[in-house]
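*Asks:* no sequence on this one, just coordinates:
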């Protein structure tokens, strides 16, 4: 029996190697087939998803003909998070996106690159963005402080939102699964149905959270 419920999210070590993090790079075993195999239904589905995301991100960024391909980084980010979220739903596969070390390493460099680009290339725009239009003069210092704080905490909120949603669903499934040994046949059937419904919900959460992460990153980049 686990001493701590959150210990199920800790990486385990075999032969002094933490093999759980290998789940993050399993997808790289599947990517090469896209370059040489004939188009399959899976590849066609991915291309439709990518084109849909490209059109949406292009509207959010306000992309013109000079910066084509700007949506590629956000589509890649969406795909990477989506696949890792889904891999965590399989038994005995480590959920890497439930750790802040993983989510923060995705959010922080992205946010820092946007800030560096914005302050060096669009300094006036970044300064004007600290004070919303129509703000009274007496409130301007307070608005600058509020906007600065809200801007600084953005990578933290991105990372915490993703990891917290992954932990919450998996923790609930773990708690319900541990009660199976003490239930009768009737309640066991109810538990199995509940677990299946929660698994479907977690599949939806995996898609939604990867989409939210990519969309918010796109919106942050559009402000620079």
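*Replies:* Yep, it's here. Note that the structure is a prediction, hence the values are computed from the model and not measured.
*Asks:* rest of the way, CA atoms for contacts and neighbours
*Replies:* OK.
*Asks:* Please compute how far the lengthiest helix in the chain lies from its chain's middle.
*Replies:* The longest helix of the chain (DSSP state H) is helix 185-222. Relative to its chain's centre, helix 185-222 lies at 12 Å (CA atoms, centre = their mean, to the nearest Å).
*Asks:* what does stretch 11-31 give?
*Replies:* Distance of stretch 11-31 from its chain centroid, counting by CA atoms, centre = their mean, is 19 Å.
*Asks:* Can you pull out the residues in contact with that stretch?
*Replies:* By CA atoms under 8 Å, 6 or more residues apart in numbering, the residues outside stretch 11-31 that reach it are 83-84, 87, 93-96.
*Asks:* Let me know the closest of those residues to residue 139.
*Replies:* Nearest to residue 139 out of the contacts of stretch 11-31 is residue 96 (CA to CA; 43.2 Å).
*Asks:* now the strands for this protein?
*Replies:* 13-14, 17-18 (DSSP state E).
*Asks:* let's bring in a second one:
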């Protein structure tokens, strides 16, 4: 069990949580030419960001808020998700400490902004349109509870998805020493397919986190 969860341990042999440096250390290995010299990859990434900007702008409605924070959030989570797929690299997004640090301040700032500037609008959100008068008190309790657990659901969704995929890859990899040579090609093919699936999950989860954060911000305006 220790070996199974060792990749999620933030502490090193010096008993310091130096593994958290993997969150930003990837920027150090990125060549400077990436930022200075235009390339096909850079143009493709710019097109992706422009598409996200247009989509987030639609989700935010008629608000004057900038989509830059949500695009940056998507990029940051995607960078850490994909970096965590490499061997012997600590996956920061698999820890609730990391995901809650992203979700909780965003949700708290949205709530403070909404209740201070749009108090009547926030009260109106507690009772959905068309609710019978008898159920209004019950609906207020449900809506309040669902609003409070939003940062928790955001954080748990991202962390659980990243942990699950890594654990499956680790469990299958540990069975390699016990298999015969004839079954090894099957195991390698399954591992490659799971790695492709994990790559898709890394992209989808970062997108879901950013989109849900955008939707939560649009509700308070």
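*Replies:* Sure thing, it's come through. Computed from a predicted structure; not experimentally measured.
*Asks:* Using JSON lines, lay out the contacts of stretch 11-31 of the first structure together with distance to residue 206 of the first structure and neighbour count.
*Replies:* Output for the contacts of stretch 11-31 of the first structure, formatted as JSON lines (distance: CA to CA, whole Å; neighbours: other CA atoms under 10 Å):
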{"residue": "83", "distance to residue 206 of the first structure": "9", "neighbour count": "18"}
{"residue": "84", "distance to residue 206 of the first structure": "9", "neighbour count": "23"}
{"residue": "87", "distance to residue 206 of the first structure": "10", "neighbour count": "21"}
{"residue": "93", "distance to residue 206 of the first structure": "15", "neighbour count": "17"}
{"residue": "94", "distance to residue 206 of the first structure": "15", "neighbour count": "24"}
{"residue": "95", "distance to residue 206 of the first structure": "11", "neighbour count": "27"}
{"residue": "96", "distance to residue 206 of the first structure": "13", "neighbour count": "25"}
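*Asks:* Would you format the strands of the first structure as CSV with mean neighbour count included?
*Replies:* Listed next are those as CSV, based on neighbours: other CA atoms under 10 Å:
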stretch, mean neighbour count
strand 13-14, 10
strand 17-18, 10
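*Asks:* Can you check which of those strands gets nearest to residue 185 of the first structure?
*Replies:* Minimum separation from residue 185 of the first structure across these (CA to CA) falls at strand 13-14, 36.5 Å.
*Asks:* mean deviation of that closest one from the second structure?
*Replies:* Mean deviation of strand 13-14 of the first structure relative to the second structure after superposition (mean CA distance after the TM-score superposition for the first structure): 2.6 Å.
*Asks:* Trace residue 196 of the second structure over to the first structure, please.
*Replies:* Using TM-score structural alignment as the criterion, residue 196 of the second structure maps onto residue 200 of the first structure.
*Asks:* again, but for residue 69 of the second structure
*Replies:* Using TM-score structural alignment, residue 69 of the second structure pairs with residue 73 in the first structure.
*Asks:* From residue 139 of the first structure, how far off is that match?
*Replies:* Distance of residue 73 of the first structure to residue 139 of the first structure, given as CA to CA, to the nearest Å: 37 Å.
*Asks:* tell me, stretch 92-99 of the first structure lands on which residues of the second structure?
*Replies:* Using TM-score structural alignment, stretch 92-99 of the first structure pairs with 88-95 in the second structure.
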